[in-house]
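Peer 1: I'll drop the sequence and a predicted model, then ask my questions.
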Amino acid sequence: MARSINKLSALKVRQLSEAGRYGDGDGLYLYISKLGTKSWVFRYRDRATGKHRDKGLGPLRDISLEQARQAARDARMVLRAGMDPIDRRRQERSESARERASAVTFGYCADRYIAAHAASWRNEKHGKQWRATLDTYAAPLLPMPVASIETPDVLRVLEPIWSTKTETATRVRQRIEAVLDWAAARKYRHTENPARWRGHLDKLLPQPTKLKKVTPRAALPYAELAEFMSELRARGGLSARALELQILTATRPSEVAGARWEEFDLAAGTWTIPGERMKAGKPHRVPLSPAALTLLRALPRLHGEDHAYLFPGSGKNPTMTTAAPLKLLKEMRPNVVSHGFRSTFRDWAADMTAYPREIAEEALAHALSDKTEAAYRRTDLFTKRASLMADWARYCETVPGEVAHIGQARKARHTASA
């Protein structure tokens, strides 16, 4: 006897309201929930387990009786072909997702990653540098479907620069890995990250620490500093004043170039550099010596603006770039770089004074390597650093011929009082 089918009618489907399951025949059912919602389900027996499975076909508001019957017929055809209708639908969705992912490029993912993390970075410049690194060194990956990138693709980017530009190559690898991890989290990739280091690329590339040759930044010997400062002060222009302020405060070139008047309290003799402009990401207070205060008070100030830059730029740059003081320095001392004056300061503090090491390190805003000590440090040693910076400024102003003698006397004085 033939199985009874098409038991329901469109009218009956509309009239039914009591919660339950109503069969149309051959596995098709109308389900009415306790809340009164109606939906279509195709019930069949799993050929492997023998258990019933229900494949949802959609709600009545979207799927008519005839459409539901056709969907049930399609499901029965899948069963007759030896496949499971639910598993087949999952496979189709997975294939569709893979097709969509194949159209998503690495460059698109890099843009989305940068946008997602921009708020956590110190400044807009960091995001631009992040993408510029990929544009310069990972250009072959940018148009590639992110789902198809594998280890050989990553190696083609890294191997040409791994030994010659090791630090840059390491940064490129880290950024590729971050973008691919983001893509995996977004389901654009379904395989392991080919840019990961541990347990993967560390087997294919030499350790960066064995390749990097650390070259100290060229620094002026502190014994030559007084003569240099005398020449620098004879120079006019904002570039000379920016370099002079950097030396007197032992700060980084970028910290001086981006300085705003609002960061300075000249009455208190304090310069507070905000965390977003510091390498460690934390605000840093700089004690201003009398020489530094004299320099600052002599700088031109546009209409008394507190929010203006100390060293305004030109054209598209709102502030002076670090290249301007460096260019001046190259004219005066071709073999020295601006950042090297921090080394000059550090060597002077170690050789010519008795200040404790942590005072000099705090003056340079260096992070403590000892995490336990860092956790218990509750002061920035400002008062002691103020004394150190005042001594440093006096040293910078010393008559060149008297540098060694005065420096040695100052060290003896600190040693005696320690």
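Peer 2: Received the coordinates, thanks. Numbering: from 1, shown residues only.
Peer 1: Only C-alpha atoms from now on, for both contacts and neighbour counts.
Peer 2: Noted.
Peer 1: Which neighbouring elements make contact with the one helix or strand His117 maps to?
Peer 2: Secondary-structure assignment from DSSP states H and E places His117 in helix 106-117. With contacts defined as 3 or more Cα pairs under 8 Å, 6 or more residues apart in numbering; DSSP states H and E, helix 106-117 has these neighbours: helix 124-137, helix 166-185.
Peer 1: ok, and what's touching the last one?
Peer 2: Going back to what we said before, that points to helix 166-185. Contact partners of helix 166-185, identified using Cα atoms under 8 Å, 6 or more residues apart in numbering, comprise 106, 109-110, 113, 130, 133-134, 137-138, 146, 158, 161-162, 189-191, 193-196, 208, 211-212.
Peer 1: Now that we have those, which of them are buried?
Peer 2: For those, a burial check counting by 16 or more other Cα atoms under 10 Å picks out 106, 109-110, 113, 133-134, 137-138, 146, 158, 161-162, 189, 193-196, 208.
Peer 1: Can you list the buried residues in the helix or strand containing Val157?
Peer 2: Per DSSP H and E: Val157 is located in helix 151-162. With burial defined by 16+ other Cα under 10 Å, the residues of helix 151-162 counted as buried are Asp153, Val154, Leu155, Val157, Leu158, Ile161, Trp162.
Peer 1: Equivalent analysis for stretch 225-236, please.
Peer 2: Residues of stretch 225-236 classed as buried by neighbour count (16+ other Cα under 10 Å): Leu225, Ala226, Glu227, Phe228, Met229, Leu232.
Peer 1: Once you drop chain neighbours, what's closest to the last one?
Peer 2: Spelled out, that is Leu232. Nearest residue to Leu232 in three dimensions, chain neighbours excluded: Ala240, at 6.3 Å (Cα to Cα, 6 or more residues apart in numbering).
Peer 1: The one you found should be in a helix, yeah?
Peer 2: Yes. Assessed with DSSP: H, G, I helix; E, B strand; the rest coil, Ala240 lies in a helix.
Peer 1: That one touches Arg233, doesn't it?
Peer 2: Yes. With contact defined as Cα atoms under 8 Å, Ala240 reaches Arg233; the gap is 7.3 Å.
Peer 1: Which strands and helices lie in contact with the helix holding Val157?
Peer 2: Under the contact rule (3+ Cα pairs under 8 Å, 6+ apart), helix 151-162 is packed against helix 166-185.
Peer 1: adding another structure so you can compare the two:
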Amino acid sequence: DEIKRYAVKDILPRIGSMHADAITPADVCTMIEEVAERSKSVARRLFEILSVAFDHGVPRRLPANPCRVLNVSSIVGTQQRRERVKLTLDELRAALAALPGLGRDNELAVRVLLATAVRKGELIRARWSEVDIDAGLWRITDENSKTGAGFVVPLSPIVADWFRELRELADGSLWVLPSRNASYRGRRRGEDHIGETTLNAALVRLGAKDVRDFSPHDLRATARSYLTDELGVDVIVAERCLNHALGGLVGVYDKSDYLTHRRAALALWAQFIADAEQPRAANVLPLVRPGR
């Protein structure tokens, strides 16, 4: 589905009518440059897709792969590694307060990313068949996991309620986050999931005062930092909450999924988010009146 979207939107309109053996490195370069003006990351992905397609064709009928003589970094520039943002408590409160301005579907998606610490793509490609709201479990499949190893995400009651609302908004779609518009000809609204850059674009227009620019992946970094720094969650449990592989001897001998521990940790984190947004009244009564 991902490759089909890229093909229909960017590849076919530019070179779809050409014979494959007539496509030159210059044609590929022109296409990648045009797409890079919109998104360098999409341009890189397109280059990868084209290269694989031409590699498939070379032993069959193509004389050469025109991508082989090109360096995508020379076309779109080198990727600059961006330092991850951990939102401060004040930034977190301001961002949460501004979320309703993005529309309820985007707001709920951002909240789920923050509270579950999953990768953006894992939520975007999630299907309702993989979510058991009543049991508080969301199964991310091997195919949908960046690491290639599926895992189960425990859903706290707060997050489960957000999924219930998302299910109503999905209006019968197979996708947790269905498309709002037809992605390409022949597809109806909701038959595909939202685009890979939809949530990034939403956060760009967040407009929260005194909040640094942040991406969906920064929500994951923020969750990871708060789990250990503020909530005292064990490092191994926090790493497993993010589905990080455990290195060294721990990774070799420790095969536990830590589901019970992760459920408790993410419930604690979800409550922290709720308290940051709407602080609960103190339940301690002073024995001495202020000023005495």
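Peer 2: All right, it came through fine. All of these numbers come straight from a predicted model, not from anything done at the bench.
Peer 1: How alike are these chains, TM-score-wise?
Peer 2: In this superposition the chains share a TM-score of 0.65, using TM-score structural alignment, normalised by the length of the second structure; 267 aligned residues with a Cα RMSD of 4.7 Å.
Peer 1: Identify the residue of the second structure aligned to His117 of the first structure.
Peer 2: Using TM-score structural alignment as the criterion, His117 of the first structure has no counterpart in the second structure.
Peer 1: Give the full set of residues in contact with His117 of the first structure.
Peer 2: Contacts of His117 of the first structure by Cα under 8 Å, 6+ apart: none found.
Peer 1: that's a helix at Arg139 of the second structure, yeah?
Peer 2: No. Checked against three-state DSSP, Arg139 of the second structure lies outside a helix; its state is strand.
Peer 1: quick one: what's aligned to it in the first structure?
Peer 2: Under the alignment by TM-score structural alignment, Arg139 of the second structure pairs with Thr272 in the first structure.
Peer 1: For that match, list the residues it contacts.
Peer 2: Glu263, Phe264, Pro283, His284, Arg285, Val286.
Peer 1: Tally up the residues packed near the third one, please.
Peer 2: For Pro283 of the first structure, the neighbour count with other Cα atoms under 10 Å is 15.
Peer 1: The second structure: which residue goes with that one?
Peer 2: By TM-score structural alignment, Pro283 of the first structure lines up with Gly150 in the second structure.
Peer 1: Would you mind measuring from that match to Val237 of the second structure?
Peer 2: 17 Å (Cα to Cα, to the nearest Å).
Peer 1: What of Cys29 of the second structure?
Peer 2: Look at Cys29 of the second structure and Val237 of the second structure: by Cα to Cα, they are 45 Å apart.
Peer 1: for Trp269 of the second structure, same thing?
Peer 2: Going from Trp269 of the second structure to Val237 of the second structure by Cα to Cα gives 13 Å.
Peer 1: Can you list the residue ranges for strands in the second structure?
Peer 2: Along the second structure, the segments classed as strands by DSSP state E run 131-132, 137-140, 151-154.
Peer 1: Report the distance from the last one to the chain centre.
Peer 2: Right, strand 151-154 of the second structure. 15 Å (Cα atoms, centre = their mean, to the nearest Å).
Peer 1: And that strand, what does it pack against?
Peer 2: In this structure, strand 151-154 of the second structure packs against strand 137-140, helix 259-277, with contacts taken as 3+ Cα pairs under 8 Å, 6+ apart.
Peer 1: could these be laid out in CSV, adding distance to Leu166 of the second structure?
Peer 2: Formatted as CSV, those follow (distance: least, Cα to Cα, whole Å):
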stretch, distance to Leu166 of the second structure
strand 137-140, 14
helix 259-277, 17
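Peer 1: what about these, which gets the closest to Ala170 of the second structure?
Peer 2: strand 137-140 (16.5 Å; Cα to Cα).
Peer 1: ok, average deviation of that closest one from the first structure?
Peer 2: On superposition with the first structure, the mean distance recorded for strand 137-140 of the second structure (mean Cα distance after the TM-score superposition for the first structure) is 1.7 Å.
Peer 1: who wins for proximity to Leu177 of the second structure among the helices and strands packed on strand 151-154 of the second structure?
Peer 2: So among those, strand 137-140 is nearest, using Cα to Cα, at 14.1 Å.
Peer 1: What is the end-to-end distance of stretch 201-213 of the second structure?
Peer 2: 12 Å.
Peer 1: can you check stretch 1-13 of the second structure too?
Peer 2: Per Cα to Cα, stretch 1-13 of the second structure runs 18 Å from first to last residue.
Peer 1: Near the residue lying closest to Asp213 of the second structure once chain neighbours are set aside, how many other residues are there?
Peer 2: Distance criterion Cα to Cα, 6+ apart; nearest residue to Asp213 of the second structure, sequence neighbours excluded, is Val204 at 7.4 Å. For Val204 of the second structure, the count of nearby residues is 12 (other Cα under 10 Å).
Peer 1: State the distance from Val204 of the second structure to Ala95 of the second structure.
Peer 2: Counting by Cα to Cα - Val204 of the second structure and Ala95 of the second structure are separated by 12 Å.
Peer 1: same thing with Ser17 of the second structure?
Peer 2: Going from Ser17 of the second structure to Ala95 of the second structure by Cα to Cα gives 46 Å.
Peer 1: what do you get for Leu227 of the second structure?
Peer 2: Distance from Leu227 of the second structure to Ala95 of the second structure, by Cα to Cα: 19 Å.
Peer 1: returning to that earlier point: put together a markdown table for the buried residues of stretch 225-236 of the first structure, with distance to Ala268 of the first structure on each row.
Peer 2: What follows is these, written out as a markdown table (distance: Cα to Cα, whole Å):
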| residue | distance to Ala268 of the first structure |
| --- | --- |
| Leu225 | 28 |
| Ala226 | 27 |
| Glu227 | 30 |
| Phe228 | 29 |
| Met229 | 25 |
| Leu232 | 27 |
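Peer 1: Could you pick out which of the residues you listed are located in helices?
Peer 2: Leu225, Ala226, Glu227, Phe228, Met229, Leu232 (DSSP state H).
Peer 1: Among those, which one sits closest to Ala374 of the first structure?
Peer 2: Closest approach between these and Ala374 of the first structure, by Cα to Cα: Leu225, at 32.5 Å.
Peer 1: about what we covered before: under the alignment, what does the residue nearest to Leu232 of the first structure map to in the second structure?
Peer 2: Using TM-score structural alignment, the partner of Ala240 of the first structure in the second structure is Glu107.
Peer 1: so that match touches Pro100, yeah?
Peer 2: Yes. Applying Cα under 8 Å as the test, Glu107 of the second structure and Pro100 come out as touching, 5.9 Å apart.
Peer 1: returning to that earlier point: now the match of Ala240 of the first structure: how far from Glu122 of the second structure?
Peer 2: In terms of Cα to Cα, Glu107 of the second structure sits 17 Å off from Glu122 of the second structure.
Peer 1: more crowded one of the two?
Peer 2: Neighbours per residue (other Cα under 10 Å) separate Glu107 of the second structure from Glu122, with Glu107 holding more: 19 against 16.
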